[in-house]
Every structure is written in structure tokens, then in C-alpha cells.
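>>> Need coordinates for the following:
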Amino acid sequence: MNPIFTLKHFCFKILKRLARNYVPRVVIFLIDVCISILSAQFTFFLISSVGEKKLKFIHLNWEFASLVIIQILFFIIFKSYAGVVRYTGFKDSIKQLQTTIATVVTLIIINELIYNIYQTKILVNGGAIIYGFIAFSMLFLFRVIVKRVYQLIHAEYTSTKAYILGTSLTDVAIAESIISDSRTNFEIVGFISEISKLKRTRILTLPIVTFEQLEHKKIRGGTSVIVSSQKLRELATADSDILSQLLELNLKIYKLPDLQDWSGESISSEIKKVNLEDLLQRTPIKLQREKLSTIYKDKVILVTGAAGSIGSDIVRQLIRFKPKTILMLDQAETPLHHMSLELESQYPNLHFEKIIANVRNFKRLESIFDYFQPEIVFHGAAYKHVPMMEANPIEALDVNFIGTKNLTDLSVQFKISRFVFVSTDKAVNPTNIMGASKRCAEIYLQSVARAKTSNTRFITTRFGNVLGSNGSVIPHFKAQIENLGPVTVTHPDITRYFMTIDEACQLVLEAGAMGNGGEIYVFDMGKPVKIIDLAKQMIRLSGFIPYEDIDIVYTGLRPGEKLYEELLADKENTLPTHHQKILIAKASYNFDSEKLILLKNLQNQISNNNVVKSIDVLKKLVPEFIPLTEKERQKNAI
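I've put the predicted structure just below:
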């Protein structure tokens, strides 16, 4: 075995042991004393070499002892030995400087006093200054050497070799901070230039490389790249392909959060792995906080589906506006319990109620409205899984349509000021029961809003898929990647709109505040994302190579699934609002007595559990709905 490797491995084991148990202060103190003794010997040797013909290497006299005792005294006074040596920094150097300056000044003062009395000195004043230089240099050098050795051996075994993306002053400052951090798990090996032509080739003695060099493997020293959050946002919102290039080079991407989001003292502890949400993020939303506060503050607000992905985040978003009470309603006991524990822990002063109820149960809902007297309703409870609802059409219609109708009717009855309905892009030109049931709910909501029978403002919000929501494609892909694949995609050309949960819920609150009643608000979802590209990015973010480490297979479109989703129907157009990410879908749906009769008839057929007649009525009510054939439905039905 290589003896150098064996020595390094032995040293690393010692350092690991020291990392768990810091060296006692008394040991550092004794080392500092030894350094001061050695410095004093050097000083006396230098003085003797000038004044005497015969060199004297060892000095053991009262002058030497006095110098060492004075130095030890200031070690104790300033506690310069108290710091952790491997974390030596600027403060430690100041501490050593204070100790040596105090020793030199004290030595000169004692010299003058003794000289005035006995006409002798411990050490000539020039020698005292020489001692100060030697002692400070050796004390600080000892700490720097220990720190550097620790970093080198630690880096050899545990550090991730990483590039810094960019060559700006900020990027260089990040690199310097990481390099000087003794607790870092990263070894900076260079900078990646965002432009192909280089004006210089090195920064901080580290090489600057281009994407072309990395792609052709002309230079390859790192396995990861660190990027600031600000730059990450700029790249993600500018439709840049730089992040995709990094992933294709099989480089793991890490981000450094904004300074205000730091939670620790070490810069390296703040560096986190980039996730899919970071790559798909868009321009941050600017909410009209003052306006929202006037609407939601001191109000009793009911949120249905409060334990789900969207509902729970609506609750969290509402908290900042200080509502009087938040009524969290859901039929799922365990998730609602977990949500309650979270709120009790993080918001001890928040007044909320946890309510187990099913939106299909009108009497139960009526008692809740009567007892708690909510003023605003956010309706997020729904069945949303397309294939599952294709197999259970009555359940989809019962929850998504009847449940919404129940809450709408009660909102009129109890004079709710605002009712905000969370719909979906699948309600546009639906090909599945889930989308058609949501479209029915939209139609009923609009019919009540147009009837002018109450002062309730009924507002519909319509958006696409939400990253990381329960049952979405993201957790599904994560589970498949954890099991080393294969990752299943239904079709190579299938696309979907995506936004983050936080963004979606902020826009729901904003739309809920701006609505006058009867509008369908459509959110700007950005560009649709190909699901195959999403799968590849997730595989690369997990440190694997698509089709090599983890395979991707196509399974075919599921029942009721479309290749692409739409946010507007064919006959709809949009009107702008004051918020650039929210548009009003100007619907052309004609409400006549026949349509109102159909809505009533649909309710009756659902109550009778008649699947065939329910779907027949549904097709008349939503003429753009093109369902599966009866044969296909019977094949998938339960």
C-alpha cells in the first residue's frame, strides 16, 4: 500500500476523532508556551549574534525566564488559547496580536523601570520588538498550518469538488468565503464562464473554464457547481439553457440562498441542493398586501380541503393577514390532524378550528355555517385524479359538482361576502369526468352569480398542475427514481402547465380580493413543460444519467388524459387585470331556463346514482365534453 496514502488516512482518522472531541484548552496553552519559549530563544540568539563574538544558542537565565513568564501571563489574561485552532480566523489573529503587543509593551516598561534602578535590562528594547514579531508570526503560523492541514485532509476524503458559476465580483466573493471556511464540505476547483470567449484564464489562482471545454472534457476537475440564488432566479426566469447544460454535463447543482435567508454562521452550511422548483421558478409575485389585509384581516374564513396541498397552503398564506378565525374543513382525519399540530407549533396565537366534514353532506355543512358564521369561503375540496375519477364517475360528480353546489347555496343563505372556487385547466374542453365535473361546478357558480339573488361575490380561479402537490407527477417520479426506475411517462409529446404551490395560492388570494362576482380568473402559467423533459431533469438532479442509470419508458395515455391542457375554451377570450399574472376569462356561456333545468336534473341523477343518465345530462350541460365510449367506461368502471 502507498505509504503516503496510509499516512494521510491515519491523519484523517485522527482529525475525525478531533472533530468529535476538540483538543483541550490546556494542550493549546502548553503548545503556545512552547512557541513563546522557542521565540524567546530565537530572539536572544539574534541579539547575541550581534553583540558577542561567540554565538550562544541556548539561553537559560533570569532574563529569559522573565520574558516567558510575562508572555504566559498575557496568554492567561487574553485567553488566546481558547479558540478552536482548525477554525482560526480574523478574530483569532487579533487575539494573538493583542497578546504579543501587550507582552512587548510591558517588557519595555519593566525594562525602563529596572534600568532606572539597577542600570540593567531584561532585554534591549529593540530585542523586545523583535521578540514580538517572532512570537506573533509563530503563534499565528501554527494555527494556520493546523487549519490548512485539516482542510486538505478533510477535502481529500469528504469534500465535493465544485465549480462556481460565473466570474462576477459576487461569484468571486462566494468562492473566497467557501475557501476560507474551515467547515466547508466543498473544494472549489474553478469558475465556469457564462460566455465562450475568456478575457482572463484564472481567478484566485483557479482556472476559468467554458461550457465547451467541459463538454469536450478538456478540463474536468469538479462534479458539482455552486450558483447564487439571485443568479439562479435570473437563469430560470430568462428561459436560459445554462441550467440544462449543467445537468446534461452531469454536474450536481447547488444554490447559495440569499443572505437574509441564512440560518447559520458558516457559508458552507447554507449551500443546498437545487430542486425542480428552483429550475422552474418564475418572476416572484408581488401581492397587494394592504388591499388583501383589508379584506382578510379579522374575518372568519372557511377553507375546504384544508389538509390538501392547495388548501393547506392557502391557510398558511392567510395567516400573514391576521384573520379572526380560520376554519379548516376536510374529510381526511390524519392529514388534518398533522396540519393542526403544525399550526399549534408554529403559530401559537392563531385561532383556528379543525372540522371533519364531507362537502356532500348538506346538513353537516349547514350546521357548520350556522355555528361558526364564516364570512369568506375558499373552496378547494375536490377529487382530482383523472384515471381514478374515470373509474368512479358518480363520486367525481358528487364531490366536485354537488359539493360545490352545497357550499354555493349555503354561501347565499348565510350571506357570505366572498366565495373563491379553486378550479382546474382540465375544466377547459374536458375529455374526462374530473374536468367535466369541475366545469359543471364553474357553470353553477356563474349561474348563481348572474341571478343577483345575493350580495355574495362568487369567484372562480383556474390554473394547471402544481409542483409537488399530493398525487402529482413530481412525487410519483421521485418514488420511481428512489427505486432506480424505470420512470414512466404516458407519451413522449405530453405537456403540462406547472406552477409552485406557493405561487398558485398567492394568486388565489389575489384573485379572491379583486373579484366582483361571476368571473373566471385564469393564471399565467408560463410555457407548458414537456413531461419527458421534466423526468430527465429530475433524474439528473438525483445524480443519475437518463437511459443509462435509470430508464424512461412510455406507458400510453391513461383514460381521459389529453396530450396538452388548455386554460381557455375555444369561445373564451381574456381581459387584463391590474395583476400581470391574472386574466379574466370572458366566457360566452348562455344561461337560459333549459340550462338551469339541466343543472337541477344533473343533481337528481347523481342522487339516484345513475351513471348513464348523469353523463347524458353532463354532455348536454357541457357540450364541449367528449367522454370515453361506454365500452371503455365499463371496462374501467368499478
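>>> When you work out contacts or count neighbours from here on, use the C-alpha atoms and nothing else.
OK.
>>> List the buried residues of stretch 611-631.
For stretch 611-631, a neighbour-count test (16 or more other Cα atoms under 10 Å) marks 613-615, 617-618, 621-622, 625, 627 as buried.
>>> Another sequence for comparison is provided below:
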Amino acid sequence: MVSLHRTAKIALMVTADLIALPCCFLIAMLLRGGDLKLASHFGPASYVLVAVLTIAAFSVSDLYRAVIRFIDQRLLSVTGASLALAILCAYLVMFAINEESFPRSALAIYWFIVFSYVVASRVGMRNFLRNHHARGRAVSEVVAIYGAGEAGAKLAQTMLGGEDYRPVCFFDDKHALIERNIGGLRVFHTERLVEIVNAMRIRSIVIAIPGVSAERLRDIMQRLAQAGVATRILSRLVDLGDDKVTPREAIRELKFEDLLGRPPVPPRLDLFARCVHAKTVLVTGAGGSIGSELCRQIVTLAPRRLHLLDHSEFALYTIRQELATRFPQISIDAHLGSVCNAELVERILRDGKVDTIYHAAAYKHVPLVESNIVEGLRNNVVGAQVIATQAAKHAVETCVLISSDKAVRPTNIMGASKRIAELIFQAAAVRHDSPTTFSMVRFGNVLGSSGSVIPLFQRQIARGGPLTITHPDVSRYFMLIPEAAQLVIQAGAMAKGGDVFVLDMGEPVRIVDLARSLIALSGLTERSAQHAGGDIEIRYVGLFPGEKLHEELLTDGVVFPSEHPRIMRMKESALRPSVLETFITCLMMACETHERAMIESMVKAIVTEYNPQPQPQPQPATPATAPGAAAVAPASTPPAEPASDHLALIRKFTPFRI
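As a prediction, this is how the structure comes out:
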């Protein structure tokens, strides 16, 4: 019966009703008359007619099109109302034709009997089918549902009708629901989480709370982590009338973006293709995390041609193959080389007649750049200078620099180099002879990018820990890789020249909270002084050279709204192009000496907000044994004066601001 076609199942239900409904009418007549005399007064045709009219009422209420396994109170109520309307019509017909021999009160009795039959037959069949599925899925996963609301109840019914999951109970924080029964499943308070999970051998818990905030989600995950079970989340509300919806479609694994503390920012489609569609586009650093995602988004917008530039052969080959396989109709040119190579960049722009440039090529790992300041400055500063110069020379329409939140009041060389790159683009934007629109985009940390904390934590969890965090109070703004790429593309469309665009990224997230959430996502528990039997330890190792406790996205510049409600535009002070060019020449001369003090002094002359941190002495790692345990950031000291005659050259120039 379970394997029958849908049409055959409907025919079977109609046949069963054609047999049962005349019997219901007979019982109603017997109850009305008290014997067979009244019941036998009407011939068989009357009983068949009543059954046919009742089946018509059932059809109007969609009773036959409903999936029996998911039949609910709403459908039964609609069926009862349709039946009552049909009986009322029959009563009015009897009254109109003045049929005195028919006992009209029998119709009311008939309604109660038929409705009882419908409830008993459908609910009984529903329970039979659910038990049949339960017996046939002995290997299904035992799960519990966190949240005994409407969404949780619907999810439980969907799971009961499927074969992959077997829900056994609910967990909820509301005391009013404790020990209640919802859909045949008992509700337990979350205080008994560990006890019930062990007693019922629950393997995973599904969070069924629509619109749950990231803060509450992290709190729930911390509780679930104590039980040591996998955690999933309801991805969408379930329509119980749709038998095509499966539990696997209704739930999903938790993702990093669930922990952001804000919903992802959707792009504005009218801005998205303005600088890309039917245009020739160049992406520098095309093989990196941001550059490769930029390329993926660009090819969906039908550019005329796409040029990729990267100095990593493997990264360039990988993104080139991916794009060519997915979009064979797009013309793609891959160029192997450094963005600092002015001749290479000029040849690409001249021969390719490029309309739009997205400059993503840069060294971005703070500790590496801090210990290799010469190469970091050359790559990030000279690369930006080459791109800006050649873009203006070859009349590129739009040129967008990908910057960093570390460029705001920088404390490290990487952030300072990105701020110098911003100054280069700002200076290029004020040149009246340039047809190019220059703009900049500042990112926070990008989840899942190379060097991001998420992949590091995942590797450390896979090794069994510990998770290393520099400081218990360190926090960062986070965004998704697709968000970052979309922001860059939209910024180019909104730019008017010299703009700095920043995404509204909500509140910063503490790294230690992110670490604990990832431990919970892995179905593991944190090991600490209070929970010595946990799986993964969190250990504080002290701030890296040049690292801030809290990053910033905005400076003291003026902030304006943009065409996108979640993207802000800023106008900041800039150096005169001639002054900046001389400063950069002096900076490169300082880099030739490899004297850190001289280089830092030159950087300070260009970026007056630059406040380098002294190199900290190595400290032993500190486990996270108690609240407030922290590796204290080293105190800031003024940079040393350069011990060279270059200082006289630096002092000749005053950073005139415009």
C-alpha cells in the first residue's frame, strides 16, 4: 500500500469512504429513530446519494490530495467545515421541498459520526505509515530538536515521515513547555541536556529557531558542546503539504556565516554589472582568496574579456582552469608575473584595452610582512603605484584598490603599506588630466581566506588542539569571501573619484568566542580548569608584532551614505601628488639600506598615524584556565630616529594636506 501510485492511493481512499459513509448514515438514522423502522423507510439510493455528496465535500476541502503522513489539525478542521456546509445545504433543500418524512435532526447526528470517522481513519492511517517508516529505518540517525515551537513541530513531523532521521525529543528553555508532549515527542529543559543525550543515545541536535541571533546561537552551541553531539540548524520552514520536501533539504550544517553576528549583506543587482558587463576587466592577485572570488563573480556578469595577473604559477593555473571549465564562452587571458613589473602591466593594459581594474595583489599576512618589511613595502607600495600610473596612462575607466581595516591608524608595516597604497590612489584621483575613476575598498577579516583564523583553527582541531589565540580580548570584524568580492564590484560602480568604501559589518566578534563556536561545531568540548575532561584546549600565546587588540574601519574622515544602504563612503585627507611621489622615492631609498629604524621613520613621515609597536620578547604560552587570564600587550614606545643622513631629506618635505 505504501508503494502504490498517488492516483491508486486516492482511488483506494474514495472506495473506502463509499463503503463507510452509508454505514455512518445508517448509524445516524438508528440513533435518531431508535430502531430499524426509520432507517428502512429510505431505500439504498438515499444512502449512496448521501455518501456521494459527502465525498464531494471532502474533495472541496482537499482531503484526498493531502499526504496522510503529514495530515494535521488545520486540514481536519477545513474538512469538518466543508462537511457542515454540505449538510446545511441538504437541510435547506429538505426544508424547501417540504419533505416532512425525513428526520432533519439525523443530519446533525450524521455530521458528528462522519467527522469522527474521518479523524479516526486518517489519524490511524497516519500513525500506521509513520510506524512503518520507523521500522524500515533501523539505521536512521537519532536526533533531538532544540526549540519546541511551531518550526520545531513541523520539522519533527517531516522527519517522522522521512527515512534519514528519527527524532526522539525536544529541548527548550521555556519552563511552560517542560514535560509537555508535542507531536508524540516529549519536551525536556536544556538543563537536562547531557543526561537525556546520553540516555537516548542522541547523535545530533537540530536548532529549529527561525531568526535566531548570532549571539544566542553561539550561546546555544556552547550548551550543546557540553553534550558532545553534532549540531545542525533548520535552513527553511517546512511546508507539511509538500511531500517533496525531505529532512535533508530542511536542515543543514552550521556555517561560519551563522556566527557573524549579522545577516550577510546582499548586493544591489543594478550596481553589480555596471563596470563589468561587456567590458574588459583585469584582476591582479587573481589566484588569491579575494582575487579568485572576484573572478568567479565577474564571469557571471558576461565581461567581454577577463585578464588574470598573479605571480604564483599554481594559483594562476588553478583559477584559470576553474573559470575556463565553468564558463568556456568567456575569453580569459592568464598573465604570470608581478604587479610591480611596470612593463608587464603596461603591455596588458595597452594590448588588452582594459576598461576596469580590480587591484587585489598584495602581501597581507601581518607577522610575515612585519619580519620582511622591505619586500612587503616594495610589493604593496610599488604595486599600487604601478597600477595607478598605468591605469591613468592608458585611460582605464575604473580602478579599484582592495585595502584593509589595518590601514586605519596602523601599528604594523602591512597596515601602513596599505595606507600608502590608499594615498597613491587618492593622489591619482585628484590629477585633473586623468580620465580614470580611482576608489578604494576597506575589508575586515575575510572568513575562510588564506591566512584567516578559521582554517588555522580547523587544522588545530584536526590535530587535537590546542587552539592558539593571541589575547583573550582580541576582536575582529568579519565578512564572507562572496561579500568581499561583491563589495569591490559595487564600489567601482558607485565611485566618483578618491572614495573609500567600507561595508557596515555590524559588531566585532571576539576571537575566543569564535574558537569556542568552532569547537562546538566539531562536536567537541573545551578543555579548561573547570572542565578537565574536555577535548580541545584554548591557549593564549601573546600578541604578534604589530597586532592590535581591536581593529577599526573608520578614521576621522567624513562619512557619507552611498547608493547601497549597507555600504559607507568616506572622504579622507590626502597628500599632494608631487609630495607623495618624493616621499615614496625616499622610502624606496630607505628600503635599499635594510635599516628598520630608517624605514619606519620614512613610513611615519608618509603615514603620520603610523604607530609601530616594539618587538616583544618571546613569552611562554598561557593556557585559558580562568577568566581574565591574558597575555598583556607590550607597551608602545616611540620609534627610534634614523641613524642616517636620510633624515635631513625627510625633513625637507612637509606633508601638505588637501
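>>> Kindly indicate which of the buried residues of stretch 611-631 of structure 1 lies nearest Phe414 of structure 1.
Leu621 (27.9 Å; Cα to Cα).
>>> so what corresponds to the closest one in structure 2?
In structure 2, the residue paired with Leu621 of structure 1 is Ile606, using TM-score structural alignment.
>>> can you check Glu333 of structure 1 too?
Match for Glu333 of structure 1 (TM-score structural alignment): Glu313.
>>> Disregarding flanking residues, what is the spatial nearest neighbour of its match?
Leaving aside its sequence neighbours, Glu313 of structure 2 sits nearest to Leu336 (Cα to Cα, 6 or more residues apart in numbering; 6.6 Å).
>>> The one you found: how many residues sit nearby?
14 (other Cα atoms under 10 Å).
>>> counterpart of it in structure 1?
Taking TM-score structural alignment, the alignment pairs Leu336 of structure 2 with Ile356 from structure 1.
>>> which residues sit in contact with its match?
Ile356 of structure 1 makes contact with 329-333, according to Cα atoms under 8 Å, 6 or more residues apart in numbering.
>>> Now, of the residues you listed, which are buried?
If we count by 16+ other Cα under 10 Å, the contacts of Ile356 of structure 1 have these buried: 329-332.
>>> if I look at the match of Leu336 of structure 2, how far off is Pro627 of structure 1?
33 Å (Cα to Cα, to the nearest Å).
>>> coming back round to it: need the buried ones among the contacts of Ile356 of structure 1 in a markdown table (columns: secondary structure and distance to Thr210 of structure 1).
Converted to a markdown table, those look like this (DSSP: H, G, I helix; E, B strand; the rest coil; distance: Cα to Cα, whole Å):
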| residue | secondary structure | distance to Thr210 of structure 1 |
| --- | --- | --- |
| Leu329 | strand | 54 |
| Asp330 | strand | 53 |
| Gln331 | coil | 55 |
| Ala332 | coil | 52 |
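>>> Kindly reformat those as TSV and extend each row with distance to Met499 of structure 1.
Shown next, in TSV, are the buried ones among the contacts of Ile356 of structure 1 (distance: Cα to Cα, whole Å):
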residue	distance to Met499 of structure 1
Leu329	25
Asp330	24
Gln331	26
Ala332	25
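>>> and of these, the nearest to Phe186 of structure 1?
Once Cα to Cα is applied, the member of the buried ones among the contacts of Ile356 of structure 1 that ends up nearest Phe186 of structure 1 is Ala332, at 43.8 Å.
>>> residue contacts, that closest one?
307, 356.
>>> Ala144 of structure 2 should be in a strand, yeah?
Yes - assessed by DSSP: H, G, I helix; E, B strand; the rest coil, Ala144 of structure 2 belongs to a strand.
>>> Give me the number of neighbouring residues for the equivalent of it over in structure 1.
Correspondence of Ala144 of structure 2 to structure 1, assessed by TM-score structural alignment: Ala162. Using other Cα under 10 Å, Ala162 of structure 1 is surrounded by 24 other residues.
>>> my guess is Ala162 of structure 1 contacts Val227, does it?
No - contact criterion Cα atoms under 8 Å: Ala162 of structure 1 and Val227 do not qualify, at 10.3 Å.
>>> Ile376 of structure 1: neighbouring residues, count only.
Count around Ile376 of structure 1 with other Cα under 10 Å applied: 24.
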